[in-house]
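**Q** the sequence isn't on hand, but the structure is:
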């Protein structure tokens, strides 16, 4: 079979979406403290490494083909993708892998500064297998909420073009549960050093995410007309969300910030994800304005409720994911003059279908994450010690430092900086005397 323009575009889109994960690492790395920047970037990178292998072995197989009760596909049907050799479906398998990678990487921001890297490495493959793959199969792969699914026959067809439920709501819900399991950072809401340390990293990461999102939303486009609508909506919704976030910041806090601009862009991207091919550009502007303002408020609620969602995963991804998914019940365009959202006279059917998808996603992701997170926390533990957290997870988990300033960077030797995972930690003066290192780091933390 000759390669077509559709094949080429899908491969380009897959590369763009894969770039989103290191972009997310930069976004998260800039948002955390200097002594945890590398750890955050590594959590994104290890997600790519683990999920890349899992997806080829059994992950993709679980999202396609004949399923088990409409919930997940047979893990062995395409094990190792052996049956796809010589088929252009290999491109589709690679493209879908990048979605799974970035979805689980999103969760890591909720537990920044305090999670064991090894525990995260265990969480990633289990969560993708137990939560992500079933959701992807149920909505995209022929399962319960797909076109011919059992739930679709009862509640109607859910619209989730690029992953409002599968990616955003699932990761946001998981982030909420995991943040509760791991607990607050020491000094949360009191320590002034719990703030972003590198705003240019954040802006660069947001820019990479925005770029990659054109492949994320547009990779599955089947016509030029659909691709054009997706492209325009992916441009205008984050643009409008950025503006409304900044206005909300100005009203609430007195200043529009760079962090707010970057977060507004991401909120808009999240909101347009499920509806990029199904709403008009004018509706996309309205969606962005609502999502940006609402998420600017959502992220502040964590202090009121004592939720240490370190990097605002819940406020942005769960919040905007819910807004974007449910908004389709109101603003979805009719198809061939039929259906559509309430604003187009389509009745409540679409809103019901979207609501059912939200409920199932929250229950599956929340319940699955609770079981996985509690099991890991009970066995190997999900959180580093207070001593290691004070010294910084870059040092304690990776024996590295993101920056080399003055004495801190002079003659740095990872071998001499033992990590708290092993008995050798007792020989690490940096960990046993965190106050000295902390004093140096606080100047740029």
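**A** On my side now, so go ahead. As the structure is a prediction and not an experimental result, all values here were calculated from the model.
**Q** going forward, measure contacts between C-alpha atoms and count neighbours the same way
**A** Fine.
**Q** what comes up buried for the strand or helix carrying residue 216?
**A** Per DSSP states H and E, residue 216 falls inside helix 199-218. For helix 199-218, burial by neighbour count (16 or more other CA atoms under 10 Å) applies to 199, 201-218.
**Q** now do stretch 179-188
**A** 179, 180, 181, 182, 183, 184, 185.
**Q** out of those, give me the two with the largest separation.
**A** The span of the buried residues of stretch 179-188, defined through CA to CA, is set by 181 and 185 at 11.9 Å.
**Q** here comes the other one, which I'd like you to weigh against the first:
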């Protein structure tokens, strides 16, 4: 579990590279910082009250946990997990912390290139407190699952989606991806479009960065999905396998869509398709078989590749397609659990529509997805508006046009002729001695001619 937590931690720097490669070279440091600093901010909140708010015993109708575990009280020395497969609670605390970090960082891609750094950190504090921690309680906090004593008993009551609605989410399709995608849509509406968009679009400054980031995300995602089994057993192996199948299928499906629609498969498309597959299989990886994983991956690649163009249709400026990939991909994976869930893979998950389970589970999945999406969108809209009005969420037009790294961080990612941050001097060229021509007698009839052969 500690190894899985470390893999999930690596996803946040991976996301920073994935996003950083797609922005301009004068805004890349701001993008990296917005992601990287989530590790510090969210970890601090998690210690103070976040874990307790997410996994403490419920205090209000399955909506939020109490403060019984604030400052991680009553966690050391206890265990969490089902009987026979319990792990130290502190390992579970660290594993779930990394989920909170990456979820918050995902939102940053929607507002890349136009965001004040300290306003972003303030928004991070508010959003994780008001949105992520309660939603994690809804989805991940199973009755009596965490903080058990030496006899395996726990009085902790969990959230309404997992315990009352009984919707399935193995590793965070709702709590992570639908949550972050809906929040991304809300915050883009608050701070507005980039100047000149969509007439002018910033070209990715470093496509290899993006492919590197996607690769690190894929690598770390094995901790995300397989680690959610909480045991190194058959279910973890199934989640690992399904993650691989769906991700590869989605990447291929995306570039096929690009070939048909645009005439060329792109590296950005292959990277984005892989991330879309990872997103979609996240809630389903522990409930479906390999065939279901293949179909989910293909569906995610096709639908997300088409969905990223919706921002031009509806006019919201989602800079790096967080809505098209994470919101749409999360919806695809969450809903298709109700179709492809197979009790032979995970008896706790039951059967979906194609395996004789009827439409009941599909309806439960739809309710869970809509509830998280609606709450996240409305709450984020309010929080982002407060931050924007009080502190100014957005940089000035001049700063946005020239790049925000120098303004926000007093740094430049690159030194060289492709950067405006330093003057560039041409290399010295040797002087060639020349003999001036003889002047003719008489008054000049025009300006004195320059010596022949002089190029300085």
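**A** Okay, I see it. Everything quoted here is computed from the prediction, not taken from an experiment.
**Q** returning to that earlier point: mean deviation of the helix holding residue 216 of structure 1 from structure 2?
**A** Mean deviation of helix 199-218 of structure 1 relative to structure 2 after superposition (mean CA distance after the TM-score superposition for structure 1): 0.2 Å.
**Q** related to what we said a few turns ago, would TSV of the buried residues of stretch 179-188 of structure 1 with secondary structure and distance to residue 101 of structure 1 be doable?
**A** Listed next are those as TSV, based on DSSP: H, G, I helix; E, B strand; the rest coil; distance: CA to CA, whole Å:
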residue	secondary structure	distance to residue 101 of structure 1
179	helix	20
180	helix	23
181	helix	22
182	helix	22
183	coil	25
184	coil	26
185	coil	26
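**Q** where do the helices of the stretch 101-250 of structure 2 begin and end?
**A** 117-127, 133-140, 160, 179-191, 207-225, 234-262 (DSSP state H, counting those that start in this stretch).
**Q** the first one vs structure 1, mean deviation?
**A** Meaning helix 117-127 of structure 2. Mean deviation of helix 117-127 of structure 2 from its aligned counterpart in structure 1 after superposition (mean CA distance after the TM-score superposition for structure 1): 0.6 Å.
**Q** quick one: contacts of that helix?
**A** Contacts to helix 117-127 of structure 2, defined as CA atoms under 8 Å, 6 or more residues apart in numbering, come from residues 30, 34, 38, 41-42, 45, 104, 380, 383-384, 387-388, 391-393, 408.
**Q** can you rerun that using 7 Å?
**A** Residues from elsewhere that reach helix 117-127 of structure 2, judged by CA atoms under 7 Å, 6 or more residues apart in numbering: 34, 104, 380, 384, 387, 391, 392, 393, 408.
**Q** which one of these sits closest to residue 4 of structure 2?
**A** residue 104 (19.0 Å).
**Q** quick one, what contacts that closest one?
**A** Residue 104 of structure 2 neighbours (CA under 7 Å, 6+ apart): 124, 128, 180.
**Q** in structure 1, what stretch matches the helix ranked longest in structure 2?
**A** If you go by DSSP state H, structure 2 has its longest helix at helix 360-391. Mapping helix 360-391 of structure 2 onto structure 1 (TM-score structural alignment) gives residues 349-380.
**Q** tell me the buried residues in that stretch?
**A** Those would be 349-358, 361-362, 364-370, 372-374, 376, for stretch 349-380 of structure 1 by 16+ other CA under 10 Å.
**Q** so how far is the helix holding residue 216 of structure 1 off the chain centroid?
**A** 12 Å (CA atoms, centre = their mean, to the nearest Å).
**Q** can you tell me what part of structure 2 that helix aligns to?
**A** Taking TM-score structural alignment, helix 199-218 of structure 1 hits residues 207-226 over in structure 2.
**Q** can you tell me the SS state at residue 68 of structure 2?
**A** coil (DSSP: H, G, I helix; E, B strand; the rest coil).
**Q** structure 1: which residue goes with that one?
**A** Here residue 68 of structure 2 is matched to residue 77 in structure 1, going by TM-score structural alignment.
**Q** just to revisit the earlier point, can the buried residues of stretch 179-188 of structure 1 go into JSON lines with extra columns for distance to residue 109 of structure 1?
**A** Compiled in JSON lines, those are given as follows (distance: CA to CA, whole Å):
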{"residue": "179", "distance to residue 109 of structure 1": "9"}
{"residue": "180", "distance to residue 109 of structure 1": "13"}
{"residue": "181", "distance to residue 109 of structure 1": "14"}
{"residue": "182", "distance to residue 109 of structure 1": "12"}
{"residue": "183", "distance to residue 109 of structure 1": "13"}
{"residue": "184", "distance to residue 109 of structure 1": "13"}
{"residue": "185", "distance to residue 109 of structure 1": "13"}
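**Q** am I right that residue 415 of structure 2 falls within a helix?
**A** No: per three-state DSSP, residue 415 of structure 2 lies outside any helix segment and is coil.
**Q** if I look at the residue mapped onto residue 169 of structure 2 from structure 1, how far off is residue 332 of structure 1?
**A** Alignment note (TM-score structural alignment): residue 169 of structure 2 maps to residue 160 of structure 1. Plainly put, residue 160 of structure 1 is 11 Å away from residue 332 of structure 1 if you go by CA to CA, to the nearest Å.
**Q** comparing these two, which residue is more hemmed in?
**A** More neighbours surround residue 332 than the other of residue 160 of structure 1 and residue 332, with 26 against 23 (other CA atoms under 10 Å).
**Q** that one -> structure 2?
**A** Taking TM-score structural alignment for the superposition, residue 332 of structure 1 sits opposite residue 341 in structure 2.
**Q** dump the residue contacts of its match.
**A** Listed by CA under 7 Å, 6+ apart, the contact set of residue 341 of structure 2 reads 287, 288, 349, 350, 351, 352.
**Q** apart from its chain neighbours, what residue comes closest to the most centrally placed residue in structure 2?
**A** Centroid-nearest residue in structure 2, with CA atoms, centre = their mean: residue 106, separated by 2.5 Å. Among residues not flanking residue 106 of structure 2 along the chain, residue 180 sits closest, at 6.3 Å (CA to CA, 6 or more residues apart in numbering).
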